[in-house]
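Trainee: Sequence below, structure please.
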Amino acid sequence: MLLGMEVDMTINIEDLNNLHIDVLREIGNIGAGSAATALAKMLNKKVNMDVPKVKVMEFKEVSETLGGAEILVIGILLGVNGELNGNIMFILEYNAAQVLVNMLLGKPLDELNDFNELELSALKEIGNILAGSYLSAMSSLTNLNIMPSVPDIAIDMAGAILSVPAIEFGKIGDTVLYIETEFLDGNTRVVGDFFLIPDVESYEILLKALGVIS
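Mentor: Predicted coordinates:
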């Protein structure tokens, strides 16, 4: 999850101290636990998700984190509605998405074929569950009413996938908060990148709710 912050004298990501980072990490922990439970019920099998990693980075570093602008990825995009508005995107490297689908559907992990309609639908549902779980956790900790929309999915190079949020980030700043989502199955691990892009008006609402500004 990447959480953009407006860079000005009132709302600045540098105002995020260790306590605020801990609050956002806790949102990740609660969301990951809730998502693992929901996925386990949907798939009728245990789903393990590791403790999320949280760090601050510049938006221009994001494609490098994903493996470069030319790497093929799956992007799942959802709108955010309610007291916060904006977009959420969950990004998986293409082969990692194939492994994740195999992991969750009980197929051999090394079976790497093109996605069929059922598998793409499963990926959209995974993104939907993750988004719902993280937003529910954020809602619980901020008392804000936040809901995801129906997800869309795209397969493209990371640079192209990121061009949509890049346009949004360009309006408000270039620094983001990154929260990594990691799925585990035995010795196999799949890392996904999950980020939230609130619209300009939502920044102050979110930071006030988190206690970053008064």
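
Trainee: From here on, just use CA atoms for contacts and neighbour counts.
Mentor: Noted.

Trainee: Pull the residues that contact stretch 92-105.
Mentor: For stretch 92-105, contacts defined as C-alpha atoms under 8 Å, 6 or more residues apart in numbering pick out 43, 45, 47, 66, 71-75, 108-113, 115, 119, 122-123, 155, 183, 185, 190-193.

Trainee: buried ones in that stretch?
Mentor: The neighbour-count check on stretch 92-105 (16 or more other C-alpha atoms under 10 Å) flags 92-104 as buried.

Trainee: repeat for stretch 163-174
Mentor: 165, 166, 168, 169, 172, 173, 174.

Trainee: Check stretch 22-32 too.
Mentor: Buried residues in stretch 22-32, counting neighbours by 16+ other C-alpha under 10 Å, are found at 24, 25, 26, 27, 28, 29, 30, 31, 32.

Trainee: For residue 209, state which of these is nearest.
Mentor: Checking the buried residues of stretch 22-32 against residue 209 with C-alpha to C-alpha, the nearest one is residue 24 at 11.8 Å.

Trainee: Report the secondary structure element holding that closest one.
Mentor: According to DSSP states H and E, residue 24 maps onto helix 18-43.

Trainee: re earlier: go through the buried residues of stretch 163-174 and flag which are in helices.
Mentor: The helices, defined by DSSP state H, take in 165, 166, 168, 169 from these.

Trainee: Would you mind giving the buried residues of stretch 22-32 as JSON lines with distance to residue 58 added?
Mentor: Shown next, in JSON lines, are the buried residues of stretch 22-32 (distance: C-alpha to C-alpha, whole Å):
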{"residue": "24", "distance to residue 58": "18"}
{"residue": "25", "distance to residue 58": "18"}
{"residue": "26", "distance to residue 58": "22"}
{"residue": "27", "distance to residue 58": "21"}
{"residue": "28", "distance to residue 58": "20"}
{"residue": "29", "distance to residue 58": "23"}
{"residue": "30", "distance to residue 58": "25"}
{"residue": "31", "distance to residue 58": "24"}
{"residue": "32", "distance to residue 58": "24"}
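
Trainee: Nearest to residue 139 among the residues you listed?
Mentor: The closest of those, once distances to residue 139 are taken by C-alpha to C-alpha, is residue 27, at 9.2 Å.

Trainee: for comparison, sequence B:
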Amino acid sequence: MGTREVELDILKEVGTIGGGNAATALSSLLKTPVQISVPLVQMVPFPELLEAAGGEEKVAAVTFLRIAGHISGSIFFVLEPEEMQTVGRALVESWNISRTPENEQDLFASALCELTNILAGSYLSALSDFTGLYMMPTVPSSAVDMIGALLSEGLIEAGLEGDEAIMIDTNMTKGEHQSQMAGRFFMLPDAHSLPKIFASLGVQESGA
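Mentor: This is a model prediction of the structure:
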């Protein structure tokens, strides 16, 4: 098995464990069974990031946050706008807050930030357990716009110098009626961070 295959196997396990932890947290929050599966984990070169996220002109709900600790980098979570509303309704109902046409979009944005914070915290916690490196998410922000505009702005804000992103497909199934949501979670480690992650996992990258 080559180095890249070993890396992806480890990251798939991290994603599966992190998804399980996030599902437990969301089940408690929503008071209904939630399952999260990770059907695909892959490394995406930065130049291919916009296409992997759905295309530069595609409108999506995107949440952005930074990673703090021994590892630095950025995280984007990309959802269809319709799925943002589905998640938003479920989370807002759990908050016992009155939803009106005037406050609905702000509440949905807050709900998406909370979902992303739970997912990011769970994935980073699992990765931290595997590597022994401390890492945590910062406060997220979200918006609905074309993917090209949102991701490019986030990349500029982050001042990233890395080469590849870790892409984790994240599928969530909720409740007795099995309502589903599918999103893409991108972790973009800064240049020094990705080799540190794999070295801590016991994987020596080729050329390193």
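
Trainee: one step back: right, and the pair among the buried residues of stretch 22-32 of structure 1 with maximum separation?
Mentor: Pairwise distances across the buried residues of stretch 22-32 of structure 1 (C-alpha to C-alpha) peak at 12.2 Å, for the pair 24 and 32.

Trainee: gap between residue 27 of structure 1 and residue 113 of structure 1?
Mentor: 34 Å (C-alpha to C-alpha, to the nearest Å).

Trainee: ok, now residue 54 of structure 1?
Mentor: Residue 54 of structure 1 is 32 Å from residue 113 of structure 1, by C-alpha to C-alpha.

Trainee: ok, the two, which is more surrounded?
Mentor: residue 54 (18 against 8; other C-alpha atoms under 10 Å).

Trainee: Contacts only, for the more buried one.
Mentor: When contacts are counted by C-alpha under 8 Å, 6+ apart, residue 54 of structure 1 touches 21, 25, 177, 178, 179, 180.

Trainee: And the fifth one? What does it align with in structure 2?
Mentor: Taking TM-score structural alignment, residue 179 of structure 1 has residue 168 as its aligned residue in structure 2.

Trainee: sorry, back to before: include distance to residue 147 of structure 1 when you put the buried residues of stretch 163-174 of structure 1 into TSV, please.
Mentor: Below are the buried residues of stretch 163-174 of structure 1 laid out as TSV (distance: C-alpha to C-alpha, whole Å):
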residue	distance to residue 147 of structure 1
165	19
166	22
168	20
169	21
172	23
173	24
174	25
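
Trainee: Now the spatially most central residue of structure 2: closest residue in space, sequence neighbours ignored.
Mentor: In structure 2, the C-alpha nearest the mean C-alpha coordinate belongs to residue 185, at 3.2 Å (C-alpha atoms, centre = their mean). Closest residue to residue 185 of structure 2 apart from its sequence neighbours, by C-alpha to C-alpha, 6 or more residues apart in numbering: residue 77 at 4.5 Å.

Trainee: how far away is that neighbour from residue 4 of structure 2?
Mentor: For residue 77 of structure 2, the distance to residue 4 of structure 2 - C-alpha to C-alpha - is 23 Å.

Trainee: swap in residue 28 of structure 2?
Mentor: For residue 28 of structure 2, the distance to residue 4 of structure 2 (C-alpha to C-alpha) stands at 36 Å.

Trainee: okay, these two: which has more neighbours?
Mentor: Comparing residue 28 of structure 2 with residue 4 by other C-alpha under 10 Å, the one with more neighbours is residue 4, at 15 against 12.

Trainee: Residue 69 of structure 2 pairs with which position in structure 1?
Mentor: By TM-score structural alignment, residue 69 of structure 2 lines up with residue 82 in structure 1.

Trainee: give me every residue that touches its match.
Mentor: By C-alpha under 8 Å, 6+ apart, the residues touching residue 82 of structure 1 are 145, 146, 147.

Trainee: The last one corresponds to which position in structure 2?
Mentor: Meaning residue 147 of structure 1. Alignment note: residue 147 of structure 1 maps to residue 136 in structure 2; criterion TM-score structural alignment.

Trainee: correct me, but that match touches residue 126?
Mentor: No - using C-alpha atoms under 8 Å, residue 136 of structure 2 makes no contact with residue 126, being 10.8 Å away.

Trainee: Just give the nearest non-adjacent residue to residue 64 of structure 2, would you?
Mentor: Nearest non-adjacent residue to residue 64 of structure 2, counting by C-alpha to C-alpha, 6+ apart: residue 76, 4.7 Å away.

Trainee: What strand or helix carries the one you found?
Mentor: Secondary structure from DSSP H and E places residue 76 of structure 2 in strand 73-79.

Trainee: how big is the offset of that strand relative to structure 1?
Mentor: Superposing on structure 1 places strand 73-79 of structure 2 at an average distance of 1.1 Å from its equivalents, by mean C-alpha distance after the TM-score superposition for structure 1.

Trainee: Following element in sequence after that strand, please.
Mentor: Next in sequence after strand 73-79 of structure 2, counting helices and strands by DSSP H and E, comes helix 81-95.

Trainee: Superpose on structure 1 and give me the mean offset of the helix or strand following that following helix.
Mentor: Sequence-wise, the next helix or strand downstream of helix 81-95 of structure 2 (DSSP H and E) is helix 104-131. In the superposition with structure 1, the aligned residues lie an average of 0.9 Å away from helix 104-131 of structure 2, counting by mean C-alpha distance after the TM-score superposition for structure 1.

Trainee: Quick one: distance of the following helix or strand past helix 104-131 of structure 2 to the chain centre.
Mentor: Once the chain leaves helix 104-131 of structure 2, the next helix or strand it forms, by DSSP H and E, is strand 135-137. The chain centre lies 12 Å from the centre of strand 135-137 of structure 2; the measure is C-alpha atoms, centre = their mean, to the nearest Å.
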